[in-house]
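[1] Compute the structure for the input listed below.
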Amino acid sequence: MQLVFATNNLNKLKEVQSLIPIHVQLLSLKDIGCFEDVPETQLTIEGNAVQKAEYIKEHYGFDCFADDTGLEVEALNGEPGVFSARYAGDQRNADDNTNKLLKNLENQSNRKAQFKTVIALHLNGKLETFTGFCKGNITSERHGVGGFGYDPVFKAEGYNQTFAEITLDEKNSIGHRGKAVNKLISFLKSIQD
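    From the prediction side, this is the model:
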């Protein structure tokens, strides 16, 4: 089975490739000649995931899946949420986004947050969605050099280290994207049987 993962984010691609079963050949946007920005204009995480999957199916004809992820911070009424990648502006700079988040939380004692990933799968003319959550807290400063995005300031519940301090395998086992991908994998296995 061939599936396109509709992302240009090499970190996401690496995370997901480590989870997908061998019988699924994962193609990137580069592999199918898609070099334009895939639209993400919806106001929800789910909406963006579906929009990206439908765009690839419509314009390139491939069965595919797309994800969208947001960090939802309780004290900020769910911000940055769907705007996580562009929280500090259209330049999509992870350091700028993290700086803005830490600044907005400076005087907040409530540091509760969750990552949310939604994967939209466009397969055989049908659309399925899979959601994964990871609850935790935002630290007051960065820790670790691994991961990407907000990983250096996010500690999952029950962990003393940020996502940037744990291994990729650990992150995949407890993280939002790993949980959503595992639901996707279970679905793919169920239709193979």
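
[2] going forward, measure contacts between C-alpha atoms and count neighbours the same way
    Noted.

[3] Where do the strands of this protein begin and end?
    2-5, 25-27, 64-73, 80-81, 112-123, 126-138, 154-156 (DSSP state E).

[4] If you drop the residues flanking it in sequence, what lies closest to residue 41?
    Spatial nearest neighbour of residue 41, excluding adjacent residues (C-alpha to C-alpha, 6 or more residues apart in numbering): residue 48 at 6.6 Å.

[5] residues in contact with the one you found?
    39, 40, 41, 42, 67, 68 (C-alpha atoms under 8 Å, 6 or more residues apart in numbering).

[6] Which members of those residues are classed as buried?
    For the contacts of residue 48, a burial check counting by 16 or more other C-alpha atoms under 10 Å picks out 40, 67, 68.

[7] now the other sequence, so there's something to compare against:
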Amino acid sequence: MLLAPYGFEVVLPKDLGISFSPEETETTFTGNSFIKSKELYRLTGIPSFADDSGISVPALGGEPGVYSARFGGPGLSDKERANFLLKKLGTNKDRRAYYSCVVSYVDKNQEVSFEGRVDGLIAEDYDEEGKFGFGYDPIFIYPPFDKRFSQIPESEKNTVSHRKKAMELFLDWLQKQN
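    As a prediction, this is how the structure comes out:
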């Protein structure tokens, strides 16, 4: 586990017998991440971290943003949500997009957060061939690789992902706490 070198054991709520699904009511990734990490800390008294992530498209005013998992309405599949985004973006020439991930940490003395971001472009169609990734990966083009995230093996994608960047910042900070 990533935190083992720092002398920490990571336990999940289910490992502690805790049912955990707080409602994400904030309008930012940071806010939703803190809802989760603060609630975990409140329930356990154990230093806690959590994350929130999604995709944002500037031409759509930042949508879907924190609503990435429920964009387009309830009950849609990942593919239906991605196609909804494509339809909403239409022929707009501004295809910029970015994935964001915020990791927040809470203990008795502090509350801190760390954000990772990866920039790319929204394709004009849905990738039916790519076998990697999930969610919006079939429509997210990563220019440095000149491929969609759905065409990049997870091990390679994880070297540049928004989650990796946020976790690296968190781990760097955590290492300095010891």
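
[8] where does the TM-score land?
    The TM-score (TM-score structural alignment, normalised by the length of structure 2) is 0.89; 174 aligned residues with a C-alpha RMSD of 1.7 Å.

[9] For whatever residue of structure 1 lines up with residue 119 of structure 2, which non-adjacent residue is spatially closest?
    Alignment note (TM-score structural alignment): residue 119 of structure 2 maps to residue 135 of structure 1. Of all residues not flanking residue 135 of structure 1 in the chain, residue 114 sits nearest, at 4.2 Å (C-alpha to C-alpha, 6+ apart).

[10] With residue 27 of structure 1 instead?
    Closest residue in space to residue 27 of structure 1, ignoring its immediate chain neighbours: residue 4 at 4.5 Å, by C-alpha to C-alpha, 6+ apart.

[11] any idea how far that neighbour is from residue 188 of structure 1?
    14 Å (C-alpha to C-alpha, to the nearest Å).

[12] just residue 129 of structure 1 next, same as before
    Going from residue 129 of structure 1 to residue 188 of structure 1 by C-alpha to C-alpha gives 12 Å.

[13] thinking again about what came up before, relative to residue 124 of structure 1, which of the buried ones among the contacts of residue 48 of structure 1 is nearest.
    Distance to residue 124 of structure 1, by C-alpha to C-alpha, is smallest for residue 67 among those, at 18.1 Å.

[14] Quick one: map the closest one onto structure 2.
    In structure 2, residue 67 of structure 1 lands on residue 51 (TM-score structural alignment).

[15] Confirm for me that its match is in contact with residue 101.
    Yes. At 6.7 Å, residue 51 of structure 2 counts as touching residue 101 under the criterion of C-alpha atoms under 8 Å.

[16] Overlap in contacts, those two.
    What both residue 51 of structure 2 and residue 101 touch, as defined by C-alpha under 8 Å, 6+ apart, is the set residue 29.

[17] Helices of structure 2, start to end?
    Using DSSP state H, the helices of structure 2 run over 29-44, 78-89, 154-157, 162-177.
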